[in-house]
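Asks: Here you go, sequence then predicted model.
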Amino acid sequence: MIGDRTMEEVPTTVLCSERCHLGEGPTYDAATDTAWWFDIVECRLFKARLDTGRITIHSLDVMGSALGRIDAHRQLLVADDGLYVRDAADGRMTLYCPLEADNAATRSNDARVHPSGTFWIGTMGRQAERELGAIYALHRGELSCLYESITIPNAICFSPDGTIGYFADTGKNMLFRVDLDAATGLPRGAPVALVTRRGGGGIDGAVVDADGLIWNARWGGGCIDVYSPQGEHLRTLRVPARQSSCPAFVGPDFSRLLVTSAWQGMAEEAKRADPDHGRTFVLDVAARGRPEPDVKLATG
């Protein structure tokens, strides 16, 4: 169990003032200096050119939650009914494989690419029903279930060398650590509890920097918590929106942190008390971030 630390203030800007009902799934393509993220509930995909500040909002026919880069021209988009190959230029999407398409009660949620190219993907109940979710791995084109009976899968991320995986069940407010095969991104043992949070918000999305530190958004806490690989709580950085949801390293040197947020479930009074609710931010954290790996699909 952990307690709160003094909250640090770092230089912060609003990247996108458009409010997300449920902002999630940010990622960054360094080759084009472009950030991507989702408004899951409203079926929207955001694109931001960081060099120009230009924001483009794409409407989706599915409830997308995350994406990974396949190559310079294609992305693999995670949605409520399957995984889609998306053309980055024109937005055309082709179903790659179904994902719980026969279960109307669930949708996709948090996801991240392992250094090997294996894509870990979480699902959950549309109403956050208890233990209705799971975590899958897409390894060389084959989708397999890693963990079942998860309420809200979050914080999927990996150590720089690929030997450690992390994930959270926000329903339990616990962050887990598991040993992985670095070559495949698949588990080599059972997960163990690393962090348990009591009060002050929920463990949400996370990303690992080049030093192996875990940068975790705290839903309801309006902040980013930084943990060591051993689970030691090192820092807490303020985010201007209370329901901060997920971070991603951005910029040519990956020294800044993009953070999404949400207004899901907030009453009007709570929104008024949280004027930046649902907006997307960039925090100048002077971190040693790292680029996201590309997704590797089936060979041949």
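Replies: Cool, got the structure.
Asks: rest of the way, CA atoms for contacts and neighbours
Replies: Will do.
Asks: Tell me which stretches of the stretch 201-300 of the chain form strands.
Replies: With DSSP state E, counting those that start in this stretch, the ranges of strands along the stretch 201-300 of the chain come out as 202-208, 214-219, 223-227, 233-238, 244-250, 256-261, 280-284.
Asks: nope, the stretch 1-150 of the chain is what I was after
Replies: Remark: strands assigned in the stretch 1-150 of the chain by DSSP E, counting those that start in this stretch are 12-16, 23-29, 34-39, 44-49, 54-59, 64-69, 74-79, 82-87, 93-98, 106-113, 119-125, 133-139, 142-150.
Asks: want to compare, so here's the second one:
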Amino acid sequence: MTTTSPGPAATTPPLTVPEAVVLGDQRCLLGEGPTYDAASDTAWWFDILERRLYAARLGTGAISVHPLPFMASALAYVDDACQLLVTESGLVLRDTATGRLDVVASVEADNAVTRSNDARVHPSGTLWFSTMGLDAEPGAGTIYAFHAGSVVPLFPGITIPNAICFAPDGAIGYFADTAAGTLHRVRLDPGTGLPLEAPTVLHHHAGEGGLDGAVTDAEGLIWCAIWGGARLNAYSPEGEFHRSVPLPAKLTTCPVFVGPGFDRVLVTSAWYHMDDAARAADPHHGRTFLVDVGARGRAEPRVRLGGR
């Protein structure tokens, strides 16, 4: 099934939610890649262009900033001691205690046009991640899988690959091309996270903004940040627009469910390409938020490093 988002005059009312909580005073030029570690009650996210990794202890509100020697856009936990970072030149292992960085796999390291972008771990432990052009060059992006210790190209020729997420049972994968306004679905092997067929278009986005990062909740709804739209949209597994949650920053980028009950959503945002007037009109530009969307998520899977 292919459906289309309602435009600005849609009759479906937005969900009424409590006011979003601003998480700290930091602003990200291009905030992205939030993830949550339930064991330590810590949320992580990146400012890609400023080369920073943020960590927030949600129980205390303490936020720390870790400078990076490269652009990075997402991470996944390997175990309590190590994270796998998705970076401009490939996959890098990070020691959470010392910050030590070790290259696991080079990906497009010799391509000066591209950087990393979106990512999410499949329930099997396979990591899907994407690249895109630094200036969103048409067709420069690719979605890859890191499976059994190897990097496998899945879907090349995408301009802005985003919205990577999976059905709770791992049988379906989703991704978007923001530039084309299309959300795709593809049937997967639940045991490997690898495609069983070619993807099809599930949904065409119309109206303000574009499809950015996404996550599925425990019921299988797809919660997608709308870049330029100041909101999260929820879509059914059949691609039907379900509801919309307003957010206080225009350039929302990516959500993740957080908290002991996975009953809140952390959302990153940006102020990339915003001039002084645009920033003044959008006072929460680039900030990170916590919001109750009336849904419950689940823990992010840990990534598997080959035979480890």
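Replies: In hand now; what should we look at? Treat the numbers as computed from the prediction; the structure is a model and nothing was measured.
Asks: where does the TM-score land?
Replies: Aligned and superposed, the two chains score 0.99 in TM-score terms (TM-score structural alignment, normalised by the length of structure 1); 300 aligned residues with a CA RMSD of 0.8 Å.
Asks: T253 of structure 2 and L232 of structure 2, how far apart?
Replies: Computed with CA to CA, to the nearest Å, the distance linking T253 of structure 2 and L232 of structure 2 is 9 Å.
Asks: repeat for G261 of structure 2
Replies: Using CA to CA, which is the criterion applied here, G261 of structure 2 is 20 Å from L232 of structure 2.
Asks: ok, the two, which is more surrounded?
Replies: Comparing G261 of structure 2 with L232 by neighbour count (other CA atoms under 10 Å), the higher total belongs to L232, at 28 against 12.
Asks: That one maps to what in structure 1?
Replies: Pairing criterion TM-score structural alignment: the partner of L232 of structure 2 within structure 1 is identified as I224.
Asks: Which residues are in contact with that match?
Replies: I224 of structure 1 makes contacts with W215, N216, A217, R218, T236, L237, R238, V239, S244, as judged by CA atoms under 8 Å, 6 or more residues apart in numbering.
Asks: Now for D204 of structure 1: which residues touch it?
Replies: Applying CA under 8 Å, 6+ apart to D204 of structure 1 gives the contacts N154, A155, A168, T170, N216, A217, R218, W219, S245, C246.
Asks: What is the equivalent residue in structure 2 for the last one?
Replies: This points to C246 of structure 1. Residue-level alignment of C246 of structure 1 against structure 2, with TM-score structural alignment as criterion, gives C254.
Asks: quick revisit: out of the contacts of I224 of structure 1, which is most surrounded?
Replies: When the contacts of I224 of structure 1 are compared by neighbour count (other CA under 10 Å), S244 ends up highest, at 35 neighbours.
Asks: The match of C246 of structure 1 - nearest residue in space that isn't next to it in sequence?
Replies: Residue nearest to C254 of structure 2 in three dimensions, not counting chain neighbours: G213, with 4.1 Å by CA to CA, 6 or more residues apart in numbering.
Asks: Repeat that for V195 of structure 1.
Replies: Distances taken as CA to CA, 6+ apart put L175 closest to V195 of structure 1, at 4.9 Å, once the chain neighbours are dropped.
Asks: And that neighbour, how close does it get to Y136 of structure 1?
Replies: Using CA to CA, one obtains 17 Å as the distance from L175 of structure 1 to Y136 of structure 1.
Asks: Among the two, which residue is more densely surrounded?
Replies: The residue with the greater number of neighbours, taking L175 of structure 1 and Y136 and applying other CA under 10 Å, is L175; the counts read 25 against 18.
Asks: From P6 of structure 2, how far out is the residue sitting nearest the centre point of structure 2?
Replies: The residue lying closest to the centre of structure 2 (CA atoms, centre = their mean) is G213, at 3.9 Å. As judged by CA to CA, G213 of structure 2 and P6 of structure 2 stand 19 Å apart.
Asks: Kindly report the same for L58 of structure 2.
Replies: Taken as CA to CA, the spacing of L58 of structure 2 relative to P6 of structure 2 amounts to 35 Å.
Asks: Ok, I160 of structure 2 next?
Replies: When distances are taken as CA to CA, I160 of structure 2 and P6 of structure 2 turn out to be 22 Å apart.
Asks: Have a look at the two and say which one is more surrounded.
Replies: Set side by side, I160 of structure 2 and P6 show more neighbours around I160, with 29 against 16, by other CA under 10 Å.
Asks: how about G205 of structure 1, what's its match in structure 2?
Replies: Counting by TM-score structural alignment, G205 of structure 1 corresponds to G213 in structure 2.
Asks: Now for its match: which residues touch it?
Replies: Counting by CA under 8 Å, 6+ apart, G213 of structure 2 touches G33, D118, N162, A163, I164, C224, A225, T253, C254, P255.
Asks: Going by distance to T126 of structure 2, which of these wins?
Replies: Compare each of these with T126 of structure 2 using CA to CA and the shortest gap goes to I164, at 12.4 Å.
Asks: Structure 1: which residue goes with that closest one?
Replies: Alignment note (TM-score structural alignment): I164 of structure 2 maps to I156 of structure 1.
Asks: so is its match in a helix, a strand, or just coil?
Replies: Under the three-state scheme (DSSP: H, G, I helix; E, B strand; the rest coil), I156 of structure 1 adopts strand.
Asks: That one: what's its closest spatial neighbour, skipping adjacent residues?
Replies: I156 of structure 1's closest residue in space is F167 (CA to CA, 6+ apart), at 4.4 Å.
Asks: looking at this, the one you found is in a strand?
Replies: Yes: in this structure, F167 of structure 1 lies within a strand as judged by three-state DSSP.
Asks: To what extent is it buried, counted in neighbours?
Replies: Other residues within reach of F167 of structure 1 by the criterion other CA under 10 Å amount to 28.
Asks: For it, give me its contacts.
Replies: Per CA under 8 Å, 6+ apart, neighbours of F167 of structure 1: P153, N154, A155, I156, C157, L175, F176, R177.
Asks: mind redoing it with 6 Å?
Replies: Taking CA atoms under 6 Å, 6 or more residues apart in numbering, we find F167 of structure 1 in contact with N154, A155, I156, L175, F176.
Asks: The aligned residue in structure 1 for P195 of structure 2: what's it in contact with?
Replies: The pairwise alignment with structure 1 assigns P195 of structure 2 to P187, based on TM-score structural alignment. For P187 of structure 1, the contacting residues are D179, L180, by CA under 6 Å, 6+ apart.
Asks: ok, so what distance separates P187 of structure 1 from E142 of structure 1?
Replies: 15 Å.
Asks: what do you get for H73 of structure 1?
Replies: As for H73 of structure 1, its distance to E142 of structure 1 is 22 Å (criterion: CA to CA).
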